[in-house]
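Below are the sequence and a predicted model for it; my questions follow.
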Amino acid sequence: MKKETKQRVLSAVLLLIYVTLLIWIILFKMSFSMSDLTVTRYLNLVPFGEPLVVNGQTDYSEIIQNALIFLPFGLLLSMVLPRASFLSKLFVIVLASLSLEVLQYVLAVGRTDITDLIMNSAGGFAGLIVYDLLELVFRSKSRLNKLLNGLGYVTAILFIGWMIYLFFIA
């Protein structure tokens, strides 16, 4: 198997792990049981209109977290779909974010918010840009993908270990 093909397969596996964790975090709020979820059907169509309020103060960290959690999506799509256009990869990111927001509403498992859609998409967009910039620096997709795959797998292992610790040990 060629090195490029091997790296693409590793990237695809990492993308599958990432999407699974993304669904678990966004839809299931990191719960192992549907009974742990609160039934909430909420829809906000005013962009940045209702930020989270904690102890009477506006908390914008959720907005930033939405962008950060989707940043790897752009990186991974660039690795898995190297020949796809920038706009088609961005379309996949926006569609995935929209799908998750709609599913939250349909399943009544969270707040469906246009701000989340915007920031998730912005995070994925940033991931696409970061990949393109890193490609200019590394001048080799193969080396860049190898580095990002390594970082991705270490991050995935640490995250899964942390989750096991939180749910089974702590």
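Everything's here; your move.

rest of the way, CA atoms for contacts and neighbours
Fine.

quick one: secondary structure of the most centrally placed residue in the chain?
Residue closest to the average C-alpha location in the chain (CA atoms, centre = their mean): Phe70, at 3.2 Å. Using DSSP: H, G, I helix; E, B strand; the rest coil, the structure places Phe70 in helix.

and the gap between it and Val53?
23 Å (CA to CA, to the nearest Å).

what does Phe91 give?
Phe91 is 31 Å from Val53, where distance means CA to CA.

what about these two, which has more around it?
Neighbours per residue (other CA atoms under 10 Å) separate Phe91 from Val53, with Phe91 holding more: 15 against 10.

Put this next to the first one:
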Amino acid sequence: MKQDIIANCRNALYQILFYGVMIIYFILLFFLLFRKKAAGSFQSVNLIPFHSISAYLFSDDMVSRAFALSNLLGNIAIFIPMGVYLPLLIRRKSIFVNTVCVALISAVVEVLQYIFAVGSADIDDVILNTVGGLIGVSLFRVMELLLKDQTKKAVTVLAPVGGIFSFLILFLVNR
């Protein structure tokens, strides 16, 4: 009886931690993606795949290359957690379905950024975000294979650590 109460309390704590961290991630992601850009920034649309990526990577300007690296890695990194959370939220659909969901969410974000004038709409961002989501979904699948029924608990414990680490790296790269 006492062990059942302890187990129920532990499960409730895991649920609170899991959903709390997930909500914090989505709130931070929202503010990161929809923060108002600096004065003088411009609105643009890029519908040519890899146009921005190649322009950044093959630039002769070191400042552009440094920005490119932070932009490329940042767009990938911020969507890895979404790839981990999605299979838990939509009940373990295939890697393909989860990755398509990430791509659709990213495309909607890009359109909204343009509509609300808080950024440029760039197909390259959708590609990079989708790669991040695919990495996250793949990490989830590996955890699921290794940990079986303990996957959600592992995500609950590892997500805060990974999230803090990811946002710290993004902060340091973008200083």
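Received, thanks. Computed from a predicted model, the values in this text were never measured in an experiment.

Map the residue nearest to the centre of structure 1 across to structure 2 for me.
In structure 2, Phe70 of structure 1 lines up with Phe79, judged by TM-score structural alignment.

And its match, how close does it get to Val131 of structure 2?
As judged by CA to CA, Phe79 of structure 2 and Val131 of structure 2 stand 8 Å apart.

What of Leu33 of structure 2?
To Val131 of structure 2, Leu33 of structure 2 is 17 Å away according to CA to CA.

Looking at the two, which one has more neighbours?
Taking neighbours as other CA under 10 Å, Leu33 of structure 2 and Val131 compare with Val131 leading, 21 against 17.

For that one, which non-adjacent residue is spatially closest?
In space, and not counting its chain neighbours, Val131 of structure 2 is closest to Ile76: 6.1 Å by CA to CA, 6 or more residues apart in numbering.

What residue in structure 2 is paired with Val109 of structure 1?
Aligned partner of Val109 of structure 1 by TM-score structural alignment: Val118.

OK, contacts around its match?
By CA atoms under 8 Å, 6 or more residues apart in numbering, the residues touching Val118 of structure 2 are Phe34, Arg35, Lys36, Lys37, Gln43.

Also Val106 of structure 1?
Val106 of structure 1 makes contact with Arg41 under the criterion CA under 8 Å, 6+ apart.

Quickly find the element holding it.
helix 86-107 (DSSP states H and E).

That helix against structure 2, how far on average?
For helix 86-107 of structure 1, the mean deviation from structure 2 after alignment is 1.6 Å (mean CA distance after the TM-score superposition for structure 1).

what sits against the equivalent of Asn145 of structure 1 over in structure 2?
When structure 2 is aligned by TM-score structural alignment, Asn145 of structure 1 is paired with Lys152. Lys152 of structure 2 makes contact with Leu88 under the criterion CA under 8 Å, 6+ apart.

Which helix or strand contains Lys152 of structure 2?
Assessed by DSSP H and E, Lys152 of structure 2 sits inside helix 151-173.

mind checking how far that helix is from the chain centre?
Offset of helix 151-173 of structure 2 from its chain centre (CA atoms, centre = their mean, to the nearest Å): 11 Å.

do stretch 135-152 of structure 1 as well
From the chain centre to the centre of stretch 135-152 of structure 1 is a distance of 19 Å (CA atoms, centre = their mean).

Please apply the same query to stretch 30-50 of structure 2.
With CA atoms, centre = their mean, you get 17 Å for stretch 30-50 of structure 2.
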